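Asks: Below: sequence and its predicted model.
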Amino acid sequence: MLSDKEKEELAKVITSKVKTFECPMCHNHSFTIIDGYLIQNLQNSINSYVIGNEPIIPSIAIVCNNCGFMSQHNLGILGMLNKKQDESK
């Protein structure tokens, strides 16, 4: 689970990058940050799945409060990866 502090920081960073939030499906303007991180594994083949030693894309998702549409945001692009590593030291 994300702490309130983490959610506030993520919301601050996302709103600094995305000026207007509107769901592309239902045009709602209310979103919630999912309470955890998503990890996308990059795979070299569509015919097999490898676990470990594959690049990953850590991200967070925001969800439309009306229709449930999810929008994922890359933590590296948002500048949040180094902050997480620094806090764990």
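Replies: Thanks, I have the structure now.
Asks: hey, let's count contacts and neighbours off CA atoms from now on
Replies: Noted.
Asks: Mind listing residues that contact the longest helix along the chain?
Replies: Determined from DSSP state H, the single longest helix within the chain is helix 4-17. Applying Cα atoms under 8 Å, 6 or more residues apart in numbering, the contact partners of helix 4-17 are Ile33, Leu78.
Asks: From the chain's centroid, how far away is that helix?
Replies: Its chain's C-alpha centre and that of helix 4-17 lie 11 Å apart, by Cα atoms, centre = their mean, to the nearest Å.
Asks: tell me which residues of stretch 32-42 are tucked away?
Replies: Judged by neighbour count (16 or more other Cα atoms under 10 Å), stretch 32-42 contains these buried residues: Ile33, Ile34, Leu38, Asn41.
Asks: Next one for the comparison:
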Amino acid sequence: MNEFNKQQAIDTLIEKAAIYPCHRCGNVKFAVLDGVSLLPLIECIDSHTVVDKMNTPIFHVLCENCGVLTAHSLGMLDLMSNK
């Protein structure tokens, strides 16, 4: 199992120009949280049934002033190992 590389995530956000101030309070200080979450996905919005193994791994960026969390997809940012 590969561990989440926080520095690689930070470098990727900078490379992608995801460096703007907080959308809620305008603060410029952020922290990338340790670890990742799995965002469960559903096939049909009417059923609200989570399908086994259907999710997307995300990491979170936290505004150090107001605490707002922003989720980023590891897959879209090519931060998931192919091993």
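Replies: That came in fine, so what should we check first? Because the structure is predicted, anything quoted here is derived from the model rather than measured.
Asks: what's the TM-score here?
Replies: Here the TM-score for the pair of chains, by TM-score structural alignment, normalised by the length of the second structure, is 0.81; 80 aligned residues with a Cα RMSD of 2.0 Å.
Asks: quick revisit: what residues in the second structure pair up with the next helix or strand after the longest helix of the first structure?
Replies: Note on helix 4-17 of the first structure: by DSSP states H and E, the next helix or strand toward the C-terminus is strand 31-33. Mapped onto the second structure using TM-score structural alignment, strand 31-33 of the first structure covers residues 30-32.
Asks: From Leu62 of the second structure, how far out is Ile19 of the second structure?
Replies: Noted for Ile19 of the second structure: a distance of 13 Å to Leu62 of the second structure, by Cα to Cα, to the nearest Å.
Asks: Repeat that for Val50 of the second structure.
Replies: In terms of Cα to Cα, Val50 of the second structure sits 27 Å off from Leu62 of the second structure.
Asks: Please say which of the two ends up with more neighbours.
Replies: Counted by other Cα atoms under 10 Å, Val50 of the second structure and Leu62 do not tie: Leu62 has more neighbours, with 17 against 14.
Asks: for whatever residue of the first structure lines up with that one, what are its contacts?
Replies: Leu62 of the second structure maps onto Val63 of the first structure when the alignment is built from TM-score structural alignment. Residues near Val63 of the first structure by Cα under 8 Å, 6+ apart: Phe31, Thr32, Ile33, Ile34, Phe69, Met70, Ser71.
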